[in-house]
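Trainee: Output the structure for:
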Amino acid sequence: MNQAHRALRVDGEATRLRILESAGLLFSTQGYAETTSKAIAEVAGVDLASINYHFGGRSALYQSVLVEAHDRLFALADLSALSRGNLPPAKQLLVILETVVNSVMSEENWHVRVLAREIGSPSSHLKHLFTVDIAAKLVFVLDVISAITGIPKDDPALLRCLWSVGAPCLTLLISSNFPEPVQTVTNMPKAELIRHLHEFSMAGLVRIGEQRALEALRAR
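Mentor: Okay, here's the model as predicted:
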């Protein structure tokens, strides 16, 4: 690859990232319906053709923004690395909850706002996000929950456990527009909130695991 071609690729990637960041900021404050391609182009400092060239249109750009937003919440590569490490399952769950809380409560969080908007008022784009991004990440989280509870991965009870662990995280994600007393909870120190979520989740998961093991013994 010659220098001119390499420079063109670098410039093109920089333009793509600038469009993505500008779109994320606008979608997070105005919503998808109210954000035009023209507004995104103006903020990004590009022409409309650049949006179509890099993303294929506003709809595909929004889907890319959702995927980027969820990756900033928790990247698949981070989950994969966590699963390959030597941490016990309970500690892995703590790391997952810690990462989510730190991301949600960060100052640079347009990704949180755009996800909160989409989850609070789901569109057809949410299915795309689940299919291309979230589903693969849930495999790792289910592995952790299965290891804690002893519930097999093909048991529907494991999905109920996932829902029980994930629901407080979803509440935290969309809590910015909630009134008191929810705001009191979300404004507590991060370390205290992480500890509570972990202890609460572990208590429920361990109890469910014990109950399922007892039921299995009785069925013999």
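
Trainee: C-alpha from now on. contacts and neighbour counts both.
Mentor: Will do.

Trainee: Which of the residues in the helix or strand harbouring Thr15 are classified as buried?
Mentor: Element membership for Thr15, per DSSP states H and E: helix 3-30. For helix 3-30, burial by neighbour count (16 or more other CA atoms under 10 Å) applies to 15-16, 18-28.

Trainee: ok, then the element right after that helix?
Mentor: Heading C-terminal from helix 3-30 (DSSP H and E), you reach helix 37-44.

Trainee: what does that following helix rub up against?
Mentor: Residues from elsewhere that reach helix 37-44 (CA atoms under 8 Å, 6 or more residues apart in numbering): Arg18, Ile19, Ser22, Ala23, Leu26, Asp47, Leu48, Ile51, Arg58.

Trainee: Turn those residues into CSV, including distance to Glu210.
Mentor: Shown next, in CSV, are the contacts of helix 37-44 (distance: CA to CA, whole Å):
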residue, distance to Glu210
Arg18, 51
Ile19, 50
Ser22, 49
Ala23, 47
Leu26, 48
Asp47, 60
Leu48, 58
Ile51, 53
Arg58, 49
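
Trainee: Tell me the secondary structure at the residue most central in space within the chain.
Mentor: Residue closest to the mean C-alpha point of the chain, counted by CA atoms, centre = their mean, is His70 at 3.6 Å. Assigned by DSSP: H, G, I helix; E, B strand; the rest coil, the conformation of His70 is helix.

Trainee: Before we compare anything, build this one as well:
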Amino acid sequence: MPTAPRKKAPAAPPVRSARPDGAATRALLLETAGQVFAERGYADATSKEICERAGTPMASVNYHFGSREKLYEEVLIEAHRQIVSVEELEEVTRGIGDPREKMRALLQHMLSPSNREGDPWGFRVVLREVMAPGPLAPALVEKAVKPKAKLVLGLIAQILKLPPDHPAVQRALVFSVLPCILMLVVPKEIPRKVLPAIDGGSEVFEDLMRYVFAGLDALAKAHRTKARSANVPLRQP
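Mentor: Have a look, this model is predicted:
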């Protein structure tokens, strides 16, 4: 008696592997978005334009980043990294014992001309964000700004011989680092036209260091005097 033909087992569903170009596409979108946000700002830049410029499908932004907002958050963090990353700051200060020399090396690296080579879009993105903070500014602060601030606060605390959470240390960070940030993000044409004597050379940096360290020394002296007059021992960092 002939046997009934065996039924074929259903084919297993194909295993979906990650596209080999996924990381490259994500990087391309991030780079393209940085350029678009730098040109148009957060409010006027669209996912459609970013995808068209990148030559990717319209759904690419949502696929790789979840949303335009999440993409902009990544752009902000990358923009801050382009200016200077916390890893760079740790590297340039590694092996230096004197906190003043560490501070000098750190600021010198921040203002290095190589950091502005090619005028990357990060400077323009950060400048836009400084002038008109968007809804994702808190993410930038938490993920990009705070780690660097913690490093610099530690150095200033050592120089002032005060704890890092002391208000004077936090104010000193603003006084010391904010001029450097402005020198980095302000378009180069502005100081050239308004203050042509500032050539951006080594003498500018040396004068900056004179101001920074004279200010830190004055703060340290003032708080030592204040502590002695109040008979309050200074807490060491």
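
Trainee: rewinding a little: the contacts of helix 37-44 of structure 1: which two are farthest apart?
Mentor: Leu26 and Asp47 (16.4 Å; CA to CA).

Trainee: before we move on, which element is the aligned residue in structure 1 for Leu136 of structure 2 in?
Mentor: Matched by TM-score structural alignment, Leu136 of structure 2 corresponds to His125 in structure 1. For His125 of structure 1, the element it lies in under DSSP H and E is helix 124-129.

Trainee: which parts of that helix are buried?
Mentor: In helix 124-129 of structure 1, counting by 16+ other CA under 10 Å, buried: His125, Leu126, Leu129.

Trainee: Now do that helix: which elements does it pack against?
Mentor: Judged by 3 or more CA pairs under 8 Å, 6 or more residues apart in numbering; DSSP states H and E, helix 124-129 of structure 1 is in contact with helix 58-73.

Trainee: between the helix it packs on and helix 37-44, what angle do the directions make?
Mentor: Angle, helix 58-73 of structure 1 to helix 37-44, by axes from the mean of the first three to the mean of the last three CA atoms, to 10 degrees: 50 degrees.

Trainee: Mean per-residue distance, the helix of greatest length in structure 2 versus structure 1.
Mentor: Longest helix in structure 2 by number of residues (criterion: DSSP state H): helix 202-229. Helix 202-229 of structure 2, aligned to structure 1 and superposed, deviates on average by 1.7 Å (mean CA distance after the TM-score superposition for structure 1).

Trainee: Mind listing what's buried along that helix?
Mentor: Here helix 202-229 of structure 2 shows Phe205, Leu208, Met209, Val212, Phe213, Leu216, Leu219, Ala220, His223, Arg224 as buried, counting by 16+ other CA under 10 Å.

Trainee: Which residue numbers in structure 2 does the very next helix or strand once past the helix holding His125 of structure 1 align to?
Mentor: Next helix or strand after helix 124-129 of structure 1 toward the C-terminus (DSSP H and E): helix 135-149. Counting by TM-score structural alignment, helix 135-149 of structure 1 pairs with residues 146-160 of structure 2.

Trainee: Quick check: the aligned residue for Glu52 of structure 2 in structure 1?
Mentor: So Glu52 of structure 2 corresponds to Glu42, using TM-score structural alignment.

Trainee: likewise Glu87 of structure 2?
Mentor: Glu87 of structure 2 maps onto Ala77 in structure 1, by TM-score structural alignment.

Trainee: which residues does that match contact?
Mentor: Ala77 of structure 1 touches nothing, counting by CA under 8 Å, 6+ apart.

Trainee: does it count as helix, strand or coil?
Mentor: Classified using three-state DSSP, Ala77 of structure 1 is helix.

Trainee: do Pro163 of structure 2 as well
Mentor: Pro163 of structure 2 - assigned by three-state DSSP - is coil.

Trainee: That one contacts Leu155, correct?
Mentor: No - counting by CA atoms under 8 Å, Leu155 is not a contact partner of Pro163 of structure 2; they are 10.4 Å apart.
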